[in-house]
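Peer 1: Just a sequence and a predicted model for now, questions to come.
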Amino acid sequence: MTDVWYAVSDSTRRQVLARVAAGPCSVGEIADALPVSMAAVSQHLKVLREAGLVSMTPAGRRRIYQARLEGLAELRAELDTYWTQALQSFKEVAEASYRAETTEQKEQQ
């Protein structure tokens, strides 16, 4: 399985993922919307599939790709963890700064 962070590290793959997240589409439809070949889109989709971010459904000779909500939810949950940690760190710094300022003001009085 491909690492989800590796999968979204490439800007073209993020564009492919954004197009697929907008609604189910074929390789040709994605390639028409981006400045890359169908072969390149297929390779990007393979990485995104291996990372669990998109799924593929056969439709005759075409393959229809769509975003996997579960995969996107896992990515978001991990991002939320970082965001929560960053907010907690900011809170701690702000509170420490406030305490130091308050202490300094009391000492000056």
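Peer 2: Yep, that arrived.
Peer 1: From here on, just use CA atoms for contacts and neighbour counts.
Peer 2: Noted.
Peer 1: Figure out how far the lengthiest helix in the chain is from the centre of its chain.
Peer 2: Secondary structure of the chain per DSSP state H: the longest helix is helix 69-108. For helix 69-108, the distance from its own C-alpha centre to the chain's C-alpha centre is 22 Å (CA atoms, centre = their mean, to the nearest Å).
Peer 1: In that helix, which residues are buried?
Peer 2: For helix 69-108, the neighbour count (16 or more other CA atoms under 10 Å) marks Gly71, Leu72, Leu75 as buried.
Peer 1: this is the comparison structure:
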Amino acid sequence: MVNRQSPALDRVFGALSDPTRRAIIARLDAAEALTVSEIAAPLPISLPAVMKHLDVLEQAGLVTRRKAGRTVTCRLDGKGIRDAMGWLAHYQRFWGESLDRLAAILEDGR
């Protein structure tokens, strides 16, 4: 059963709603792990702003951070996205049916 009233799910979709956070996720997807400085380098925002975005991503279960000395390394974490995918999969049947009906209407109108 999919929990449709989940604060964790709200955090995931809230985190994914921001284009800067999606850019961070895309950067991490292209590498096994990156330091905070490597993540921040191409972004047009300050390092403290990047750190705040990473906080949101970590709280949503999308990113993990590990500190070694003064270096903080980030990696993607699949827990948050698995929760979101479960929620989306539950509703996919409704979207598929709606799209199938739309396709049939459009084909009939030719």
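Peer 2: Structure received. Just so it is clear, the model here is predicted, and its values are computed rather than measured.
Peer 1: before we move on, back to that, including distance to Ala22 of structure 1, could the buried residues of helix 69-108 of structure 1 go into TSV?
Peer 2: Converted to TSV, the buried residues of helix 69-108 of structure 1 look like this (distance: CA to CA, whole Å):
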residue	distance to Ala22 of structure 1
Gly71	15
Leu72	13
Leu75	17
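Peer 1: quick one, what contacts the equivalent of Leu53 of structure 1 over in structure 2?
Peer 2: When structure 2 is aligned by TM-score structural alignment, Leu53 of structure 1 is paired with Leu62. Leu62 of structure 2 is in contact with Val12, Leu76, Asp77, Gly78, Lys79, Gly80, Ile81, counting by CA atoms under 8 Å, 6 or more residues apart in numbering.
Peer 1: quick one: the strands in structure 2?
Peer 2: 34-35, 63-68, 71-76 (DSSP state E).
Peer 1: Which elements pack onto the first one?
Peer 2: Spelled out, it's strand 34-35 of structure 2. strand 71-76 (3 or more CA pairs under 8 Å, 6 or more residues apart in numbering; DSSP states H and E).
Peer 1: In structure 1, what stretch matches the strand it packs on?
Peer 2: Residues 62-67 of structure 1 are matched to strand 71-76 of structure 2 when aligned by TM-score structural alignment.
Peer 1: That stretch against structure 2, how far on average?
Peer 2: Its matched residues in structure 2 lie on average 0.7 Å from stretch 62-67 of structure 1 after superposition (mean CA distance after the TM-score superposition for structure 1).
Peer 1: I appreciate the help and will end here.
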